[in-house]
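Engineer: I'd like to go over a predicted model; first the sequence, then the structure.
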Amino acid sequence: MRYLKQNGAGEELSTTWEETRGGGVSERIVAERGKKTELKGKQQDASTTMPTELEELVDFISHGNTQIRQLAVENLVPYSTSQPAIFKTNQLLPIKDLKLLVRDYKQIAKNAITILINLSSDREILETLSSDTDFLQTLLTRLTNPKEPNANLLCILLANLSKSDSLKSLLALERPIPNDLTAPNSPLVISQLLDIFVRGANGTYNPDADFDFLSYLFADLAKHSEGRKYFLSKQEYDGVVPLTKLTVFTEHKSEIRRRGVASTIKNVAFEIDSHPAFLSEDEINILPYLLLPIMGNEEYEEEDMNGMLPDLQLLPPDKMRDSEPNIIQTHVESLMLLTTTREGRDMLREVKVYPIIRETHLQVEDEGVREACERLVQVLMRDEDGDEKVDQGMTALSRDVKLPRTQSKPFGGSGNWVSAEKEEEEDDDDDDDDKIVEV
C-alpha cells in the first residue's frame, strides 16, 4: 500500500496564504509577523537570517488565538505536499505542535491530521510519529470515539504510520474498552479496531465514518509474524478467528475496503503452517472468498461446474467480477500461496479452480492479472511427478482475445482521495502493502 496524502481540506482551502493577507484575522497574523521581525534586530542581514513567510506561517500553528491557528493550518495544507521541509525546522518543533492540534477544535484538528498524513511519507517524520506512544494513544482515543468527526482521517494516518516497524507494538497494546463497543469485547487495541472496522461497514458505530482505511493498517500489520499470528488465532473474548471477520468483505462495495482486505488475506497466507485452516470448511474456509470476487457470469462445462464449491455453482446471470484488476491479481496470488503444500494443490484441483482461472485470464484485460493466472496454471496443471499437463493448460490460456492487453496501475486513484505513486520493490513478505498511497 502506498502512503495516503490529502490534497486539501475542502472548498475553504482554495485560497492561498498570499490571498488571505488582505484583512480580518490575517491582518492580525501580519501584525504578529511584524513584531517578530522587529525582535530580530536591525543589525542582522535580512537576506540570510529572516525566515520566509511560510516559515513564519508555520510558527502560528501554535498561536494562542484559535482563529489564527485555524487560518494558519488551513493555508499550510497545500504546502505539506509541495514544501514539506518547512515543517522540519527547529528539531521538528512544528510536528510536535501539529500532534497537539489533533486534539483541537474540529476544523483545526482536521487540517492538522491532514498535514500529518501528507508529511508521514518522510521517513524521519514517520519514525517520530510512530514511536510516540502518547501520540498513538491520542489517536486511538479519538478514533474509537463514536462521535469523532475526523475518524476516517485518523484511520488514514494510522495506516501510514504502519509503514514503520515501530507500529507493530499496536499488536500487543491494551487500553480501556470504549463504552460504545458492545460485549463481547477485548482490551486489546487491535481487536477493538477490528470490531469497529466491522461495524463501520454499515455505519453503526460512527455515522461520520466507514473506517475502510483500517484495512490498510491490518494489511501492513499482517506483514509481521506477530500480526499473522493474531489474525489466525481464535480470540478468547468472542471465540472467533480475526481473519474470518475480514473475509466477508472481499465483495464489499467499497474499493478501499476490498483492496485492504485482499492484501491482508494475502499477507496472512504466507503463514504456510496455517494453510489447512485456510482450506477447511469448518475453520477459515477461504476459497469461496477468494474465488467469488474473480468470477463473472461465464458458463462452465457441467463437469467443471459440478466439481466447484457449492457457493460458486449456479451464480446469477448478472454476476460481475471485481472491477479492479489489482484486487483480482492479489486474490490470484493468494491462491498461488495456497499451492505451496501438496494438500493445497490437490484441493485447488479438486474444486476446479483451473477453469475459473482460465476464464479470468480470458476476460480480464490486464497484464498483471494474466501473468498471475499463468503462474498459477503452471502449478495446477503440473503432474506431481512431472510436467506433462503444463503445455495443455497454457495452451488453453492462450486463446485469442479481441481487446488488447493493458498494463495495470496498482492502487489507482479513487475520486479525489487516492492517487498512485511509483511502486517500490519489496520482498514477498512485504507484498503490495509497502507501496505509498497518497490522498
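Structural biologist: Sure thing, it's come through.
Engineer: every contact and neighbour count from this point should use C-alpha atoms.
Structural biologist: Fine.
Engineer: and the residue nearest to Val102 when sequence neighbours are not counted, how close does it get to Leu221?
Structural biologist: Nearest residue to Val102 in three dimensions, chain neighbours excluded: Ala109, at 4.5 Å (C-alpha to C-alpha, 6 or more residues apart in numbering). In this structure, Ala109 and Leu221 are separated by 26 Å, where distance is defined by C-alpha to C-alpha, to the nearest Å.
Engineer: the two - which one has more neighbours?
Structural biologist: The residue with more neighbours, out of Ala109 and Leu221, is Leu221; 30 against 21, by other C-alpha atoms under 10 Å.
Engineer: list the residues that contact that one.
Structural biologist: 162, 168, 171, 227-228 (C-alpha atoms under 8 Å, 6 or more residues apart in numbering).
Engineer: next up, a structure to set beside the first:
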Amino acid sequence: MQLALGLTGTDAGIQQLVKADAVKPLCRLVSDVNTIARDAIHALVNITATYPGACEAALKYDIVNRLMNQLDTDFVHKDLSMMLLANVTTTLEGAKALVDRDAKYKVREVILQKLTMLFLESEPEPEGVDPSTGEPKWDDDYQYIANVLANITQLEEGRDFLLQIRKSMTPPQALVQVLMPQIHSPNVVRRRGIVQAVRNLCFDSDNHFFLYDMIDVIGHMQKRLAGPEPLEIDEKNGMNAMVLECLGPKKKRESDVQVRQAAVECLLLLCASRNGRNILRQRKVYPIVRNAHLVESNDEVSDQIYKLVDFLIRDEEGDEPDWDEIRAKSLGVDNEHLPAPPAPKAADEPFESVLDKPKPKKQVELHDEEVDDNCAAALANEINILDVSSSEEEDDVPPLAP
C-alpha cells in the first residue's frame, strides 16, 4: 500500500493506477483495518483530487456509504475520511449519493448530523504556517465537514438538511443557525465552507426572510467585509450590534478572496426583492461594501460589489424586477440550477469553486518519473490481494447499521 500511495504523488502515477482499475479495490479497503484503510483513503484522496473520473468510479463502488459506515465508528483517521467525502461530493452525483432520499438516507442523515455537531464542538488548534501559502495551518479533525455542507447545498435536499428545524436541539432550531459563527473561525477552511453553504441557501428566495430576520445573514456578511475605515454616525445608524462591535481602526477585513466573494454574493442574492433591498439599506450595507470596493484587489469580487452597489442606490420606482433576471445578471446562472462546481483540481492547485478543495498531503514525492504500465498493474494486483473480501463481497457495501 505504501508504494501505491507513493504513486499518487504524481499525475503520471495516478493515471497509471486509474488505468489499472485500482479505484475499486482501494474503495473496498476503506472498510479494512485502521492502517490499511488509512493508506487506501489517503490514496483515494490524492486520486480524486487530481482525476475527476475517479470520483465517478468511487461512487460506483458505494464509497459514500462505506465512508459513512466508517465515520460512525472509532476510526482514528476521520480527518482523511472527511477529506475524501468532501472530494467525492464535489460532483453533483456525489452530493446526491449523500443526501438522496433512498432507503439508507435516514441513517446517513443521523451520522452527518452527528459529525456536524462534532464539527461545532471542536476547536481548531494552531499547527504552524503553510510555507507555500503563508496561511496558518490547523490541527482540526472535523474541518472538512464545512466542505461537505457546502457541496450538499447544491441540492434542495442538502439545503433542507441545514434549514430543517430540529426539535432535538435546545432550543429547537435549524443547523444553519448554530453554524453561522463558523463564518468567523480563524480556520479558513471552516470559513470558506460555511459561507459558501449559506450562499447556496440564498439561491432560494423563499428562504430570504428566515435568513436575514432569524439568523442575521446580513450582519455576518457585513462583519466579514468591514475594514478599519472610519464611518460617520449616520452611516452606522441601523447597523446590528454585532457589526457595530467589530468596527474600529483594528478591524481586519476578510483576507481570503473566496470568503469575500461568497459574502458579497449572499448580499447580492438577498437583493431579489424590494423588501430585501430595503432591509440591506436599513442595515447600512452600503457604507461597508463601498469601503470594501475601494480596496478590493480581485476583479471578480470587485465586479460583484459594483452590482450590489447598483441595486442598493437605484431608485425603486416602477414594477418589481424579475428574480430570475437578477440571478442571471448577478451570478450568471440559469433559472433552475445553482452554479455547478468545476471538476476537482490537482491537490497542489488553488481550488476556486463553491467549496475549497482539500489539499491532501502527498506521502511520497516522485519527480517527473514515468510509471511503467506493468508496474502499475502489478501494484493494482497487490491491492486486490490485500482486499481479501473482493472475491466474496458484492459490489454494494453492506447496509448501514441502524
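Structural biologist: It's in. Please read these numbers as outputs of a predicted model, since none were measured by experiment.
Engineer: looking at structure 2 now, which of the contacts of Leu221 of structure 1 still hold up?
Structural biologist: Counting by both residues aligned by TM-score structural alignment, their matches' C-alpha atoms under 8 Å, structure 2 reproduces these contacts from the contacts of Leu221 of structure 1: 162, 168, 171, 227-228.
Engineer: cross the contacts of Leu221 of structure 1 against helices and list the overlap.
Structural biologist: Within the contacts of Leu221 of structure 1, residues falling in helices by DSSP state H are 227-228.
Engineer: neighbour-wise, which one of the contacts of Leu221 of structure 1 leads?
Structural biologist: Neighbour counts for the contacts of Leu221 of structure 1 were taken using other C-alpha under 10 Å; the highest belongs to Ser162, with 25 neighbours.
Engineer: tell me the residue in structure 2 aligned with it.
Structural biologist: When the structures are aligned by TM-score structural alignment, the residue of structure 2 matched to Ser162 of structure 1 is Thr89.
Engineer: how many neighbours does the closest residue to its match other than its chain neighbours have?
Structural biologist: With sequence-adjacent residues excluded and distances taken as C-alpha to C-alpha, 6+ apart, Thr89 of structure 2 is closest to Ala95, at 4.4 Å. Here the number of neighbours of Ala95 of structure 2 (other C-alpha under 10 Å) works out to 25.
Engineer: corresponding residue for Ile113 of structure 1 in structure 2?
Structural biologist: Under the pairing rule here (TM-score structural alignment), the equivalent of Ile113 of structure 1 within structure 2 is Ile41.
Engineer: that match is in contact with Leu85, isn't it?
Structural biologist: No. Counting by C-alpha atoms under 8 Å, Ile41 of structure 2 does not reach Leu85; the two are 9.9 Å apart.
Engineer: tell me the first helix or strand C-terminal of the strand or helix carrying the residue nearest to Thr89 of structure 2.
Structural biologist: If you go by DSSP states H and E, Ala95 of structure 2 is part of helix 92-99. Beyond helix 92-99 of structure 2 on the C-terminal side, the first helix or strand identified by DSSP H and E is helix 105-121.
Engineer: and the kept ones among the contacts of Leu221 of structure 1 as a markdown table, adding distance to Pro310 of structure 1?
Structural biologist: Listed next are the kept ones among the contacts of Leu221 of structure 1 as a markdown table, based on distance: C-alpha to C-alpha, whole Å:
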| residue | distance to Pro310 of structure 1 |
| --- | --- |
| Ser162 | 38 |
| Lys168 | 38 |
| Leu171 | 36 |
| Gly227 | 31 |
| Arg228 | 28 |
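Engineer: I appreciate the help and will end here.
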